[in-house]
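*Asks:* pasted the sequence and its predicted model underneath.
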Amino acid sequence: MDNIAGRKSGLTWAVHIAVVLLVILWLFPTAGLFVSSFRTGDQISGSGWWAAFSTQQRNEPAVRVGGDEVQQGGRFVLQGDLFPNRDMTIKAWGTSSRDVEAYEPGATADLGDGVTLTLDEGGTFTLAGPESFEGQRLPRVFATASSPPEFTLANYENVLFSGTAGAGVGQSFINTATVAIPSTVIPILIAAFAAYALAWMDFPGRALLVAAVVALLVVPLQLALIPLLQIHNVIGIGKTYMGTWAAHTAFGMPLAIYLLRNYMVGLPRDIIENARVDGATDFQIFVKIILPLSFPALASFAIFQFLWTWNDLLVALVFLGTDDERLVLTGRLVNLLGSRGGDWEILATSAFVSIAVPLAVFFAMQRYLVRGLLAGSVK
């Protein structure tokens, strides 16, 4: 009964479950990075992104009290706020790392020699003693505090528009776009002409050219990096955007021709023959018939090529260099990991900025992806 025509296979549900699990596994870290990009550095280091929407409670690092000293009723008093720039609620506190929850908010601790310390729920402290505190080592406070959810757009402002705080991420974003967009458009334009010629034009050696294109698909690009860079230096385009576009075009051309040629071969022959009977030239057929019908394949390759060039590090470092003014996003993120490893809010925001554009491109054109990839597989 399982083989009756029109009856769905019992594996259908297993396939659906597997797809859902894969989507969740892919979406989970992306959502986490997105949420973290709006959090402050203290909250990122204190809890995971899944706790971002709830009140967080943790043991804060020790804070040494300080402030301006005044004299009141024969005693010397220091007053201040333990967390001046944060909205915190003290749950418990202590003056020793061995007992960080020794006192409740509002309680007064006796530090000896007549010195007392009071800390209220809002983080305001009062240190009082019979002698001046000048030149003395002031006590530390270990607090267990809770803080409400906090989100900010300052991370994106710092990353995209502040060269110092963002460490040049905004400039690297522009550099990456300058590399990726031409490196996607140029191969498509060239490969479309070549694919049409290999699919619908008769000339000697066409089969050998198709075989050569297929063979080039398995050639590692690392083998050609140094020789190609030497050629670029000789002709004067080394370490320039033009040289990087040329490299990406050369490395992406075999896949582009292969995909587009397979799709164009599967187009109805009658349409092209009727156009030729009506007197259309090959160029007119290509522009007015082939290109509109080949849009799914063009979009499919555009997705692959854009994702590759946007996320590329090796080709950009070799052909564009490591100059700070021309460093791409991937190279900038590598530098940030080394120089700003403690600024988690900067790292999270920079990482999400680097994947935001590829995500937008993928979701905008993903409906053409499967159609383009399966082109020519079924006659």
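*Replies:* Received the coordinates, thanks.
*Asks:* from here on, just use CA atoms for contacts and neighbour counts.
*Replies:* Will do.
*Asks:* so for the longest helix seen in the chain, what gets flagged as buried?
*Replies:* Using DSSP state H, we find that the single longest helix of the chain is helix 169-200. Within helix 169-200, the residues scored as buried using 16 or more other CA atoms under 10 Å are 169-173, 175-184, 186-188, 191-199.
*Asks:* now swap in stretch 30-42 and tell me
*Replies:* Here stretch 30-42 shows Thr30, Gly32, Leu33, Phe34, Val35, Ser36, Ser37, Phe38, Arg39, Thr40, Gly41 as buried, counting by 16+ other CA under 10 Å.
*Asks:* which is the next helix or strand following the helix or strand where the third one lies?
*Replies:* To tie it back to what came earlier, the one meant is Leu33. Using DSSP states H and E, Leu33 sits in helix 12-36. Counting by DSSP H and E, the element after helix 12-36 in chain order, helix or strand, is helix 41-46.
*Asks:* roughly how far out does whichever helix or strand comes after that next one sit from the chain middle?
*Replies:* Sequence-wise, the next helix or strand downstream of helix 41-46 (DSSP H and E) is strand 56-59. The chain centre lies 29 Å from the centre of strand 56-59; the measure is CA atoms, centre = their mean, to the nearest Å.
*Asks:* next: stretch 42-52.
*Replies:* Counting by CA atoms, centre = their mean, stretch 42-52 is centred 19 Å from the centre of its parent chain.
*Asks:* measure it end to end?
*Replies:* One end of stretch 42-52 sits 12 Å from the other (CA to CA, to the nearest Å).
*Asks:* buried sites along it?
*Replies:* In stretch 42-52, counting by 16+ other CA under 10 Å, buried: Gln43, Ile44, Trp49, Ala52.
*Asks:* does the second one touch Ile346 like I think?
*Replies:* Looking back up the chat, that one is Ile44. No. Counting by CA atoms under 8 Å, Ile44 does not reach Ile346; the two are 10.8 Å apart.
*Asks:* still on that earlier bit, give the other helices and strands that whatever helix or strand comes next after the longest helix of the chain contacts.
*Replies:* The element immediately downstream of helix 169-200 (helix or strand, assigned by DSSP H and E) is helix 206-216. Packing partners of helix 206-216 (3 or more CA pairs under 8 Å, 6 or more residues apart in numbering; DSSP states H and E): helix 169-200, helix 241-265.
*Asks:* below is an additional structure, to be compared with the one above:
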Amino acid sequence: MSGQGTIERRRPGRAAAARPASGRAASPPGARHGSRLSRLLGSSAVQALLVLVALVWITPLAGLLLSSLRSERDNAAGGWWTALADPSQLSLDNYGALLEDSGIAAAFGNTVLISVPATVLVVGIAALAGYAFAWLDFPGRDGIFLVVVGLLVVPVQVGLLPVAKLFGAVGLFGTIAGVVLFHVAYGLPFAVFLLRNYFAEIPREMLEAARMDGGSEWRIFFRLVLPLGRPAIASLAIFQFLWVWNDMLVALLFADSGSQPLTVALQSQIRQFGSNIGVLAPGAFLSLVVPLVVFFAFQRHFVQGVMAGSVK
């Protein structure tokens, strides 16, 4: 009895020793790493460094904006920083002349007609395929997914000539539809790979409970999977839109003069006018401001998608 009483008296001591001194349960390693990262980012030195990096990145953007608001004569007379001391140099005349140019205006519209459908189609098809590869059983699922992963290493230059011959045979060469299809085809492997891995992290019990409640696969996909995958989908949409909007190689090869986007139109201005800052500066800033607006509009979802899975 005395030995048993000694054991019983020792048990509370061991349990108390296993708990932290504060009496609270120990935090998981991921939470501790996350708190240390938060403290590091909150330090004054790191914040000052981030401000310095932001200024370094913003300076060329400010220079491009001021150059686009100055006349050709003012740009030839001195650097863009002279406009800070003489704001009278700034006007919207360059933008007015640029928008009156039917070629540039049409190229801007073509860029929108290429970028938006290519982004929507890639995100929509990849979301459906990602859910199928993650949670549906069908013959050859793993083999097909390995083929999709293998397509990630295929460079875009490999398909330029064969696709050009194919588009020429079916009448898509030199059209907006042909450029969109090319971007969709080469954007899908990465998109499917990304969303499949993200959807696979959804708890199986949640999907099984939805099926037991009578939910169909379509209902589960639209009502459960898509809301849970919104951070990854938003990140993918931003990446795809930026890639297509800033592309010049594919558009230079597959678009004709009537379907060329803004990047090709500005490149043709360089060949024709040399250093025509009055056209290139406002055109380049106009091409830059749209991706910035898209990024800042979805930055919260973008950060969530990038950080997803970093802290368990």
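*Replies:* Arrived safely. Quick caveat: nothing in here was measured; it's all calculated off a predicted structure.
*Asks:* circling back to that earlier point, what's the angle from the longest helix of structure 1 to helix 241-265?
*Replies:* Angle, helix 169-200 of structure 1 to helix 241-265, by axes from the mean of the first three to the mean of the last three CA atoms, to 10 degrees: 40 degrees.
*Asks:* how big's the offset between helix 169-200 of structure 1 and structure 2?
*Replies:* Following the fit onto structure 2, the mean deviation recorded for helix 169-200 of structure 1 is 0.8 Å by mean CA distance after the TM-score superposition for structure 1.
*Asks:* residue in structure 2 paired with Arg371 of structure 1?
*Replies:* Under the alignment (TM-score structural alignment), Arg371 of structure 1 maps onto Gln304 of structure 2.
*Asks:* picking that back up, so which of the helices and strands packed on helix 206-216 of structure 1 is nearest Ser339 of structure 1?
*Replies:* Ser339 of structure 1 lies closest to helix 169-200 among those, at 13.4 Å (CA to CA).
*Asks:* which bit of structure 2 covers the closest one?
*Replies:* Using TM-score structural alignment, helix 169-200 of structure 1 pairs with 104-135 in structure 2.
*Asks:* ok, Leu329 of structure 1 - how many residues close by?
*Replies:* Per other CA atoms under 10 Å, the neighbour tally for Leu329 of structure 1 reads 29.
*Asks:* what about the closest residue to Ile114 of structure 2 other than its chain neighbours, how many neighbours?
*Replies:* In space, and not counting its chain neighbours, Ile114 of structure 2 is closest to Val180: 5.6 Å by CA to CA, 6 or more residues apart in numbering. Residues lying near Val180 of structure 2 (other CA under 10 Å) number 22.
*Asks:* using the three-state scheme, assign Gly214 of structure 2.
*Replies:* coil (DSSP: H, G, I helix; E, B strand; the rest coil).
*Asks:* who touches it in this structure?
*Replies:* Contact analysis of Gly214 of structure 2 by CA atoms under 8 Å, 6 or more residues apart in numbering lists nothing.
*Asks:* in structure 1, what residue corresponds to it?
*Replies:* Counting by TM-score structural alignment, the partner of Gly214 of structure 2 is Gly279.
*Asks:* quick one, what contacts Leu41 of structure 2?
*Replies:* Contacts for Leu41 of structure 2 (CA under 8 Å, 6+ apart) come out as Gln47.
*Asks:* from Gln157 of structure 2, how far out is it?
*Replies:* Distance from Leu41 of structure 2 to Gln157 of structure 2, by CA to CA: 41 Å.
*Asks:* sorry, back to before: counterpart of the residue nearest to Ile114 of structure 2 in structure 1?
*Replies:* That one, Val180 of structure 2, aligns with Trp245 by TM-score structural alignment.
*Asks:* residues touching that match, list them.
*Replies:* Shown in contact with Trp245 of structure 1 (CA under 8 Å, 6+ apart): Val179, Pro182, Ser183.
*Asks:* so it versus Arg340 of structure 1, what's the distance?
*Replies:* Distance from Trp245 of structure 1 to Arg340 of structure 1, by CA to CA: 31 Å.
*Asks:* repeat for Phe251 of structure 1
*Replies:* Phe251 of structure 1 sits 34 Å away from Arg340 of structure 1, going by CA to CA.
*Asks:* which one's more surrounded, the two?
*Replies:* Per other CA under 10 Å, whichever of Phe251 of structure 1 and Arg340 has more neighbours is Phe251, with 19 against 15.
*Asks:* how about the more buried one: what's its closest non-neighbour residue?
*Replies:* Nearest one to Phe251 of structure 1, counting by CA to CA, 6+ apart, is Leu221 at 6.7 Å.
*Asks:* what does Leu172 of structure 2 give?
*Replies:* With CA to CA, 6+ apart as the criterion, Leu172 of structure 2 has its nearest non-adjacent residue at 5.0 Å, and that residue is Gly178.
*Asks:* ok, now Lys312 of structure 2?
*Replies:* Gly30 (5.4 Å).
*Asks:* what's stretch 14-26 of structure 2 aligned against in structure 1?
*Replies:* Using TM-score structural alignment, stretch 14-26 of structure 2 lines up with nothing in structure 1.
*Asks:* what's the answer for stretch 76-84 of structure 2, then?
*Replies:* Counting by TM-score structural alignment, stretch 76-84 of structure 2 corresponds to 45-53 in structure 1.
*Asks:* hmm, who's touching that stretch?
*Replies:* The contact list for stretch 45-53 of structure 1, computed with CA under 8 Å, 6+ apart, reads Gly32, Leu33, Val35, Ser36, Arg39, Gln43, Gln56, Arg58, Pro149, Glu150, Trp344.
*Asks:* residues contacting the last one?
*Replies:* Going back to what we said before, that points to Trp344 of structure 1. By CA under 8 Å, 6+ apart, the contact set of Trp344 of structure 1 is Gly41, Ile44, Ser45.
*Asks:* that one -> structure 2?
*Replies:* Aligning on TM-score structural alignment places Trp344 of structure 1 opposite Ile277 in structure 2.
*Asks:* confirm Phe362 of structure 1 sits in a strand?
*Replies:* No. Counting by three-state DSSP, Phe362 of structure 1 falls outside a strand, being helix.
*Asks:* Leu314 of structure 1 versus that one, what's the distance?
*Replies:* Relative to Leu314 of structure 1, Phe362 of structure 1 is positioned 22 Å away (CA to CA).
*Asks:* ok, the two, which is more surrounded?
*Replies:* The neighbour comparison of Phe362 of structure 1 against Leu314 (other CA under 10 Å) goes to Phe362, with 19 against 14.
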